[in-house]
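Chemist: Give me coordinates for this.
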Amino acid sequence: MTSPALKICGITRLEDARFCAGAFVDRLGFIFTEQSQRTVDVNLVGAITQWIEGMGMVAVTMDQPLDDVKAILKRSGCSHIQLHGDEPPHYCEALDVPIIKTISVGPEDTAQEVQSQLNRYNDVVDEFLFDSRLEQGGQTQRGGTGQPFDWSILHSCSIDKPYWIGGGLDATRIQEALELYTPYGFDVNSGVEEAPGIKDYDKISHLTSSLKTTS
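Modeler: Reported below is the predicted structural model:
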């Protein structure tokens, strides 16, 4: 069995990106939304993508103007786009890089609601990412919550694309997920950090080692 892919999101420093490359992480995620504590400068990402080869570089955006997203892709050199908001299908069709569409799963969401989102985007994206969504104080937080969503909802969904699982993941939770599901990969952010945007190399090494044992 091939071990699942690993994406480390919320990269803000060149040294963290280089460590991930040496640890055989498959993809790096760079967040370009102002709402995030891990927002990164597009010029820094451009430098990182020039320094490091052989990895998927993912620009993460959320409900931003299409022209702005195209400019981010051009300046950053990212190979993939992760759409983290409510971008409509025609928005996806206007992009010419592989698209990861986030399906944000809240505690009250039903399998039917999640399936409706999958059906809406199935023909216009390349991969799906299931991540957690929380409502707090009238504010919606998509991703970066440090909390997993209810994975059992995936049992009731028909998923026709490669998919990633995110949301409050660390090595232990990933092993638990692998006992139940066979995703293309896992998206990890806060679970391998010392502080927002600062990665913990010991945690990354432990995670990559544990994933190798699944192959």
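Chemist: contacts, neighbours, all on C-alpha from now
Modeler: Fine.
Chemist: Okay, and the most centrally placed residue in the chain sits in which element?
Modeler: Centroid check for the chain by CA atoms, centre = their mean gives Asp187 as the closest residue, at 4.7 Å. Using DSSP states H and E, Asp187 sits within strand 185-188.
Chemist: which of the residues in the helix or strand following that strand are buried?
Modeler: Per DSSP H and E, strand 185-188 leads on to strand 193-195 as the next helix or strand towards the C-terminus. Judged by neighbour count (16 or more other CA atoms under 10 Å), strand 193-195 contains these buried residues: Glu193.
Chemist: packing partners for strand 193-195?
Modeler: On a contact count with 3 or more CA pairs under 8 Å, 6 or more residues apart in numbering; DSSP states H and E, strand 193-195 meets no helix or strand.
Chemist: at 10 Å instead, please
Modeler: Judged by 3 or more CA pairs under 10 Å, 6 or more residues apart in numbering; DSSP states H and E, strand 193-195 is in contact with helix 201-212.
Chemist: which of the residues in the helix it packs on are buried?
Modeler: Across helix 201-212, burial judged by 16+ other CA under 10 Å covers 201, 203-205, 207-208, 210-211.
Chemist: here's the other one to compare against:
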Amino acid sequence: MLTKTVKISNVTNLSDARYCAGMGVEMLGFSIDEDSPNYISPKKFEDICSWLAGVTLVAETGKTDPEAILTALAEYPVHAVQVNDPGLLNYLRAEVGLPLLLRISVDIYEADEIAPILSRYESEVTHFLLESDKEAEISEAWMQTLTAVEADYPVLVGFGLDNEFTVSALTELLPNIGIALRGSEEIRPGYKDFGAMMDILEALEEQ
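Modeler: Just a heads-up that it's a prediction; the model follows:
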């Protein structure tokens, strides 16, 4: 079992899904946006998830149209929904009745802007996911922010995680945070080099 809450985003293949579920990853995320390079069709989602048990399946969407999200969700029997727009939270909570995650891009917000966001939406989500599309590093300012909020809010850190050594150091300094990693493509069907993901998850295993 893993010592931290871990979410794997952008899962696109059965190899990732089965390996991560077997390692004790708590959440697997699947993009339901057709224009996303990581999009998973309802049929492929069904095929992958038929092999899984005991893991929370998260629909990931960057859409801002609530009706479009509801239409897409109707084809995915997930356990939770992740959105980028906090303005959707109240609506989705009423309409979907599933746990919600809020993805916050650290490429858009400065470190000192995060705490007010967490405070404002704490009652509406189960987790906050901090991610970067530009390979942002965890600066001193970010470390100060994470240190200040990690005991009070359910934060998943998904940036600045270069390898198992940085993850081990981070989780030792911040014992309450969770970790968010991203899936990757198979080299060919059924064959996968897990590389850094394997090293990081093994570093998070209970000794």
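Chemist: how about the strand holding Asp187 of the first structure, which residues of the second structure does it hit?
Modeler: Counting by TM-score structural alignment, strand 185-188 of the first structure lines up with residues 178-181 of the second structure.
Chemist: average gap between the matching stretch and the first structure?
Modeler: For stretch 178-181 of the second structure, the mean distance to aligned residues of the first structure following superposition is 0.9 Å (mean CA distance after the TM-score superposition for the first structure).
Chemist: quick one: contacts of that stretch?
Modeler: Residues outside stretch 178-181 of the second structure that contact it (CA atoms under 10 Å, 6 or more residues apart in numbering) are 3-11, 25, 27-28, 127-131, 150, 154-159, 161, 167, 170-171, 196-197, 200-201, 204.
Chemist: How about stretch 32-46 of the first structure?
Modeler: Stretch 32-46 of the first structure is contacted from outside by 9-14, 17, 29-31, 48-51, 57, 59-64, 69, 71-78, 84, 141-144, 189, 195-198, using CA under 10 Å, 6+ apart.
Chemist: now the lengthiest strand in the first structure, how far from the chain's geometric center?
Modeler: Identified as the longest strand of the first structure according to DSSP state E is strand 127-136. Put simply, strand 127-136 of the first structure sits 10 Å off its chain's centre (CA atoms, centre = their mean, to the nearest Å).
Chemist: Identify each buried residue in the helix or strand that comes right after that strand, please.
Modeler: Using DSSP H and E, the helix or strand that follows strand 127-136 of the first structure towards the C-terminus is strand 139-142. Within strand 139-142 of the first structure, the residues that count as buried by 16+ other CA under 10 Å are 141-142.
Chemist: Quick one: list the elements packing against strand 139-142 of the first structure.
Modeler: Using 3+ CA pairs under 10 Å, 6+ apart, the elements in contact with strand 139-142 of the first structure are strand 99-105, strand 127-136.
Chemist: Strands of the first structure, residue ranges please.
Modeler: For the first structure, the strands defined by DSSP E occupy 5-9, 27-31, 56-61, 80-83, 99-105, 127-136, 139-142, 163-165, 185-188, 193-195, 198-199.
Chemist: wait, which of those strands is closest to Pro148 of the first structure?
Modeler: The minimum distance between Pro148 of the first structure and those falls on strand 127-136, with 5.9 Å, by CA to CA.
Chemist: Okay, angle between that closest one and strand 99-105 too, please.
Modeler: Compare the direction of strand 127-136 of the first structure with that of strand 99-105 by axes from the mean of the first three to the mean of the last three CA atoms, to 10 degrees and you get 40 degrees.
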